[in-house]
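Peer 1: sharing a sequence plus its predicted fold:
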Amino acid sequence: MHASRIALVLHPRNDVTDVAERAVAFAHEHGVEVLVRAADAGRVSGAVPVSTDELATECDGVLSLGGDGTMLGALRLVAERPVPVLGVHLGNLGFLVEVTPADLDTALPRLISGDFTEEPHSALRIVQGERRSVAFNDLALARHPGRGTVDATLSVNGLSFGYYRCDALVVATPAGSSAYSYAAGGPLVSPSVDGIVVTPSAPMSGISRPLVLAGADVLALDLTPRSGTLAVEVDGIGRADVAPGDRLQVSVQPDAGRVVRLDPDLHARRSRVKLSLLDLPLLPEQLRELLPEDVREKLEARDN
């Protein structure tokens, strides 16, 4: 692969001008055109403003400037035509993003030349009446205060599976299992697993434990007459509410996203540290393994 057009996806609120203009300048020096959504045209100079649809269909790769939320948005943007997406970390915890602004000068040549490995990500395809949505982390149904709770039946591949009565219900991909689903008490699932996690939050009756289903399964959630009007969130972004009688159908699209990894082993080690911050404890010797080699050598010399 040699990219001739790179799309920039910018954090929706934070000022990323410095990093964006560095990326544009580097791309131009190497004969690569940079596309940006027309809505962001005023935030970076030198990039070609295009419609969202044109950006998604014309780019050879995507550079996401922000945190995991920005990265998820970039992946959703090109889910119909997956191209490599590289995340530059300008956010908070950052499980998906890999490089920092300091790494940009070495990361961009590799993105342009195709010198990287790809980490495939599955996505949820969500059908809600006439609406279609894509989620790389999760779909959540949540109660509005004072407007009732989640009351929904679950069917899997057309067979009745049971019902939920809870404050929120989260359907997550394996990669998304470390987000809302985990906070609600769901398991951490390896991204290499082909599956779906369904986790109720604050269950009152019905299915009260997380479920892990096959990636080939098709789920349907039907809101009963007792359900409240619920907020629908896709990767943390609010969508149209659902009401009693509504149905949501969820299926998995394998390999819907292509995340760029420049150093997969280093990224995996960093992710283990971040997961430990989410109360996944590591032993002291395991934490030491995650330190840079020169730091480990100094500690070993000191201990000996």
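Peer 2: All right, it came through fine. The shown structure was predicted, so the numbers you read here are calculated from the model rather than taken from an experiment.

Peer 1: only C-alpha atoms for contact and neighbour calcs from this point on.
Peer 2: Noted.

Peer 1: now the element after the helix or strand hosting A56, going C-ward?
Peer 2: Under the criterion of DSSP states H and E, A56 resides in helix 52-58. Using DSSP H and E, the helix or strand that follows helix 52-58 in sequence is strand 61-66.

Peer 1: putting a second one here so we can go through both:
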Amino acid sequence: MRIEKNFEQLDNVKNVGIVLRPSSPELKSTYLKIKELFENEKINVFLEENSAQMISDNGYSLEELCLKVDFLISVGGDGTLLSVVRKSFNFEKPVLGINLGTLGFLTDICMEQLPKFIEDLKNNIYKIDNRMLIEGSVNLNKFVAFNDIVISRKSISSMIKIKAKIDGKAFNTYYGDGVIISTPTGSTAYNLSVGGPIVYPLTKAFIVTPVAPHSLTQRPLVMPADFEIEFKIVDTQGAVVIVDGQDIYEVEQNQSIKINIANKKAKMLHRIQRNYFEVLNEKLRWGN
């Protein structure tokens, strides 16, 4: 089996920051267990302020946390990890996902695996993936997506028309429910559910996938991430832009959304044993 090589390592881990899934005060016991495991290995644990308020503890703003710690831990599911990555990527801190959800394409380990991971961490037995992010802008709003940017119709009673350009040159007109612009990491999210391709997460590419297109000739498109993609809303009702399923922006008729590769990457901290194709096999139940 091919072993992924990784030469990026953390220097002498002393401090970690933890962000808990919002609106989940029941995670207090989980946090205390994580804290105990790290402190037993002489690693300090700091809690993000919103998570701290949720469980009646003391915490730090995410910015303060990123300046204090060697890496971040997201405790919850993929949605929690998405939020942590998007808010912290400018600080270039690796993020480890502890999965307390169900599917968990992004979150790497469960609580039962944490003691072994901490042991491996101290022995430099782990890997750090650098994942592509995409930047978007509409009007004066700029945003970053880890999974995808979705351009969707405002009304469920009508379709939306979107004209697309690559590097300033027209290449397509989409007519249907909308368009998904996905990173390779996000290819297993909404993109997959509407028939888009799965793309290896360390690939440098955009995936553009129409949602319920009116024409049967419209197909998903994978392209190098060096291009700038522009989508102009033709529909009189305008559209909504949804970033990683978490932030929403309204777009009016004749306004454009421009999308580029971000100038920084998200750093994902993983067990050395993690194999992407085994994750696909497990989560998608291939072969069952």
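Peer 2: The structure has been received and is ready for your questions. All figures in this text were calculated on a predicted structure; none of them were measured in a lab.

Peer 1: coming back round to it: show me which positions of the helix holding A56 of structure 1 end up buried.
Peer 2: For helix 52-58 of structure 1, the neighbour count (16 or more other C-alpha atoms under 10 Å) marks 55-56 as buried.

Peer 1: which residues in the stretch 1-150 of structure 1 form strands?
Peer 2: 5-10, 33-37, 48-50, 61-66, 84-89, 117-128, 131-135, 138-143, 150-156 (DSSP state E, counting those that start in this stretch).

Peer 1: give me the contact list for stretch 78-95 of structure 2.
Peer 2: 19-22, 62-63, 66-67, 70-75, 97, 99, 101, 104-107, 128, 144-147, 244, 264-269 (C-alpha atoms under 8 Å, 6 or more residues apart in numbering).

Peer 1: that older thread, in CSV: the strands of the stretch 1-150 of structure 1, plus mean neighbour count and distance to V250 of structure 1.
Peer 2: Formatted as CSV, those follow (neighbours: other C-alpha atoms under 10 Å; distance: least, C-alpha to C-alpha, whole Å):
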stretch, mean neighbour count, distance to V250 of structure 1
strand 5-10, 24, 27
strand 33-37, 23, 29
strand 48-50, 18, 31
strand 61-66, 27, 27
strand 84-89, 26, 24
strand 117-128, 20, 5
strand 131-135, 18, 10
strand 138-143, 25, 9
strand 150-156, 23, 10
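
Peer 1: wait, which of the ones you listed is closest to S178 of structure 1?
Peer 2: Of all these, strand 138-143 sits nearest to S178 of structure 1, with 10.1 Å by C-alpha to C-alpha.

Peer 1: tell me the average deviation of that closest one from structure 2 after fitting.
Peer 2: On superposition with structure 2, the mean distance recorded for strand 138-143 of structure 1 (mean C-alpha distance after the TM-score superposition for structure 1) is 1.1 Å.

Peer 1: adding distance to R270 of structure 1, write the strands of the stretch 1-150 of structure 1 out as CSV.
Peer 2: Formatted as CSV, the strands of the stretch 1-150 of structure 1 follow (distance: least, C-alpha to C-alpha, whole Å):
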stretch, distance to R270 of structure 1
strand 5-10, 24
strand 33-37, 30
strand 48-50, 35
strand 61-66, 18
strand 84-89, 13
strand 117-128, 16
strand 131-135, 24
strand 138-143, 22
strand 150-156, 36
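
Peer 1: of all those strands, which lies closest to V197 of structure 1?
Peer 2: Closest among the strands of the stretch 1-150 of structure 1, once you apply C-alpha to C-alpha, is strand 138-143, at 9.1 Å.

Peer 1: what's the angle from that closest one to strand 150-156?
Peer 2: Angle, strand 138-143 of structure 1 to strand 150-156, by axes from the mean of the first three to the mean of the last three C-alpha atoms, to 10 degrees: 140 degrees.

Peer 1: what is strand 138-143 of structure 1 packed up against?
Peer 2: strand 150-156, strand 168-172, strand 230-234 (3 or more C-alpha pairs under 8 Å, 6 or more residues apart in numbering; DSSP states H and E).

Peer 1: recalculate using a threshold of 10 Å.
Peer 2: strand 117-128, strand 150-156, strand 159-166, strand 168-172, helix 180-183, strand 195-201, strand 230-234, strand 237-242 (3 or more C-alpha pairs under 10 Å, 6 or more residues apart in numbering; DSSP states H and E).
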